[in-house]
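# Got a predicted structure plus its sequence, pasted below:
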Amino acid sequence: MKKIVILYPTILASHFAPMMQLVDVLLEEGYTVAVAVIDITMEQDVGDATFAATVDRAASSRRLSVSFHTLPRIRDPPSVTHGAGKASTTFGGAPDSPFYDMHRKNKHETLIMEKHIAKSIHNSSLRLHGRTPLTTYIVPKGTKNLKTGLSQNLDSICQLMTKQLDLLLINLELLRRYNKRLRGFLCSMPPGSVHALVVDVVSVDAFGLRIPVYTFYLTSTSTLAVFLQLPSIRAQGQPSFRELGDAHLNFHGVPPMPASHLMSKMLEDPETEIYKVADGILVNTFASLEARAVGSLRDSWFLPDSKCTIPPVYFIGPLVVESGDGAKGKHECIAWLDEQPEQSVVFLCFGSMAEARFSEAQLKEIAVGLENSGHRFLWVAVGPADPDLDVLLPEGFLERTNGRGLVVKQWALQVDVLRHKATGLFVTHCGWNSVLEGITAGVPMLCLPLYSEQKMNKVFMVEEAGIGVEVVGWQQGLVRSEEVEARARVTAHKEAATMAWKNGSSSRSAFSQFLSDAAGIGTGKTRV
């Protein structure tokens, strides 16, 4: 009987893409692959805007040995009511929701924001969590001195918004709700046929399905090392991480990390059972790129508390999206790059969700920096339809930069742009997929982290690997010595990334070990 590996991704395109690269590797090893996905057409307010299209492309391009199974929809829709001047959303979350305790303590939440931000709030899966009514007051666009006259607790309200809008946590909760559907799908498989289940960073509920379960960790080993050490540090009497602000924390295997750079979930509750009960952790990296962090995870003193153990960790990257040469037609930005001199273009792209998080002031600052730099640039600005980016950009910006700059508003395959000979520099939000794509393309990076683990990735890129430069003063058009050094270092890592999947190399060996270990674990478990 041919063995099946089942993948269970979140509904984020940035997480789904590397899982599809994992699919291709599994197929090469002779496995059948099944991908269980949530019906994004029914939960369209939860994932990012590109997810449905990403799944469709993957389903149409993969071989017959891959099947995509849509899990039946759960029955827990939110109820939304609207009134004059305000909108109220009643949440329908479960008591085990990560937001439930917060909402139980706060009988009512009030958010004050501009219209386009409010639209994002009410179109998000924030309303999946808790049972607290949410009232949103809309203020006119461009209202100045908003803080004047408001409660002194506005800062804490903003922190609450940030925590509630953490899209990763939202997706984790959604996956928790679909675990029973996933269990039903697994039980429908032929007995003994499932070799392993590979899940995105998901809940403890997904474990205990009586088959080997592996977590696919989709960011850097450095962030994993920090994540695993936080409980031990807190046990030593460390004050609240949030209270430390920008104070640096020392971790094994990574550069000193400002407490403010930690993910919000880490700040609130660093304890987790996820990695303690997984049979292993797959990491999308390669050993030579993060040698110190990789080495720290293998040290016996990494976790001083003898009660804390971590499962085997397999460094199987880089798994990056392949070139889109087979796509129909040539994207306008590739055609434009064809006309530019070699290594002359600054490429700016901040992921599929980032533009919605940029304020109008931030967008204008980026535009001013590009205009003042004098460099050729390509800016993929995938922003919300309301307000239009034409309105947000400085007046006359597009006309003044016409010829040496191009702003495109539809998604372009980032890897194709990075591998184009005209691309000389990559301004990135430091999402791990983007970092790996920049490395494999051999393009040095300017770091402009926005949210989630991106600030932690920036520390690794700048302080440890030397493949990136923090965005400070680049808008003046200065070519700093650090940028030149980063170009040399990223070229070396590009060569190492190419070698990582050769027969007998680090990532290939780690992947083979993962498959072997999964088979061994399976013999000791009652198989579904």
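Alright, I've got the coordinates.
# For the rest of this, base every contact and every neighbour count on C-alpha atoms.
Noted.
# for the chain, what's the longest helix?
Ranked by residue count, the top helix of the chain under DSSP state H comes out as helix 481-499.
# which residues are in contact with that helix?
Residues from elsewhere that reach helix 481-499 (C-alpha atoms under 8 Å, 6 or more residues apart in numbering): 286, 288-289, 318, 439-445, 465-469, 505.
# okay, pairing it with this:
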Amino acid sequence: MAAATPTPTLVLVPEWGAGHLMSMLESCKRILLCGGGRAFSITLLVMRPPTAEATSQVEEHVRREAASGLDIRFHRLPAVDLPSDAAGVEEFIARYIQLHAPHVRDAVAGMSCPVAALVLDLFAAPMVDVARELRVPSYVFMSSTGAMLALMLHLPVLHHVVTVEFDEVEDGEVHVPGLPPIPPESMPCPVVDKKSPNYTWFVRLGDSFMDATGIIANTADGLEPGPLAAVADGRAVPGRPAPPVYPVGPVLSLGSSKKDSPEPPHQCVAWLDAQPPASVVFLCFGSMGWFEPAQVAEITAALERCGHRFLWVLRGPPSSQSGAGAPDGSEHPTDADLDELLPEGFLRRTEGKGLVWPTWAPQKEILAHPAVGGFVTHGGWNSVLESLWHGIPMAPWPLYAEQHLNAFELVADMGVAVPLKVDRRRGNFVEAAELERAVRCLMGEEGRTAREKAAGMRDVCRKAVDKGGSSDAALQRLSEALHHGAVAPTI
């Protein structure tokens, strides 16, 4: 009797942040579960994150996934030294991940089963060289937008074509195939200064993307047809075909409905239960979003004057114990002291109409609630996808990373958001009058178009991942490619 063929494994190399790690893992779990009986396993290579808080969060993810019952294995890589001279966050992350390349190589070379592919976080893209050496396929996982993918692929071209800083271009616009002309102030934070190591790394990452076997993207054809078509048509890098892109999103870990749960609803959800449909503007700024007191004062003034019902997740500044000054930029906020941060009498004056929540809140449950009519968000891609999944229009307030480009795309390309003017020179500061205007627009008659387009995107998202949808089809193509490419690593 012939021995059973070992199950091929997908070897994942994620960045440790939840928005990267969980997005990649959820996408690959879909690959594991699809494929009509063609089984995969997942082997996640776990780097030791550079901070204790991030380590604790990763270990919590590992414990939860280990108990999921799926064929997911965890291989902890040996520790490496932290880069001591990194000039910026993105440079630090890319260099720290690259220091793990020899350990990734050893781990993959020692696999006792066929390797379907090495799946690399965008910051780990230079490890396509490791995959090439071991003669295994490599896939870059793009946890951000199709627009950011088009820009990263095109950035090495722009580097040679645009010889000045982007804010010095002659016509005041940056041209990326598949996107409307981008104002320089909407370019992602890592590329605004060409003299910075962050920019140099992003040019290198864009080059590395082109050497991968394929690119897995957490988006959908119907969400971002322009940039995805530009990549597929070869316009992103003229004269050099890009690897095939598999848009398998939106990939969201939405969990099961809690309507029948014996547990009482979260206090934020219970408060929303008492509000009229589509009457509440929700303000939440991600796992690293917090504001200085001067900005908090502007937000309170805007919310009082606009008069709309609101649910505001307000976090306090990081403490030295919780990661302030962390080398990877993961300065996680603390629970807010509302008495200290909010103007005297604000809570009393807005009682019944507003709720300020000072700690973690269940964003996905809140966005799913019928009382929520608009979302003021930092514009991280996972938050955007959650909002679009529920058809909620946005007012994007970008804070870091690629969020300024996300905000531009949401307003100028998708039309699912109303603009909010942020002053990048003042740390993305927003005046009270501007936030008041944006909230009135978002929740009022002026925001009708954004609401209609967001509702349309809700249908696009759900149809894409349904059986026979565009993302389901991309997942099937990807599964087929992975099965054909699975090999035993060779040196």
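Cool, got the structure. On a predicted model such as this, the values are computed, not experimentally measured, just so you know.
# so what number do they get for TM-score?
Superposed pair, TM-score by TM-score structural alignment, normalised by the length of structure 2: 0.81. Supporting alignment: 435 aligned residues with a C-alpha RMSD of 2.7 Å.
# quick one, helices of the stretch 151-300 of structure 2?
197-209, 225-232, 267-273, 293-306 (DSSP state H, counting those that start in this stretch).
# will you turn those into JSON lines that also has distance to residue 243 of structure 2 and mean neighbour count?
Output for those, formatted as JSON lines (distance: least, C-alpha to C-alpha, whole Å; neighbours: other C-alpha atoms under 10 Å):
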{"stretch": "helix 197-209", "distance to residue 243 of structure 2": "8", "mean neighbour count": "21"}
{"stretch": "helix 225-232", "distance to residue 243 of structure 2": "8", "mean neighbour count": "21"}
{"stretch": "helix 267-273", "distance to residue 243 of structure 2": "44", "mean neighbour count": "16"}
{"stretch": "helix 293-306", "distance to residue 243 of structure 2": "44", "mean neighbour count": "18"}
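# are any of the contacts of helix 481-499 of structure 1 buried, and which?
286, 289, 318, 439-445, 465-469 (16 or more other C-alpha atoms under 10 Å).
# Closest one of those residues to residue 391 of structure 1?
For these, the residue nearest residue 391 of structure 1 by C-alpha to C-alpha is residue 445; the value is 28.4 Å.
# correct me, but the closest one touches residue 471?
No - between residue 445 of structure 1 and residue 471 there is no contact under C-alpha atoms under 8 Å: 9.5 Å.
# picking up where we left off before, which ones among the buried ones among the contacts of helix 481-499 of structure 1 map onto helices?
Per DSSP H, those map to helices at 439, 440, 441.
# Let me see the contact set for the equivalent of the last one over in structure 2.
In structure 2, the residue paired with residue 441 of structure 1 is residue 390, using TM-score structural alignment. For residue 390 of structure 2, the residues meeting the contact criterion (C-alpha under 8 Å, 6+ apart) are 367, 368, 455, 458.
# again, but for residue 191 of structure 1
527, 528.
# With the one 3 residues further on instead?
Contacts for residue 194 of structure 1 were tallied using C-alpha under 8 Å, 6+ apart; they are 3, 4, 5, 6, 211, 527, 528.
# Specify the local secondary structure of the residue lying closest to the fifth one once chain neighbours are set aside.
Spelled out, it's residue 211 of structure 1. Nearest-residue entry for residue 211 of structure 1: residue 527, 5.5 Å, with adjacent residues in sequence omitted and distances by C-alpha to C-alpha, 6 or more residues apart in numbering. Assigned with DSSP: H, G, I helix; E, B strand; the rest coil, residue 527 of structure 1 falls in the coil class.
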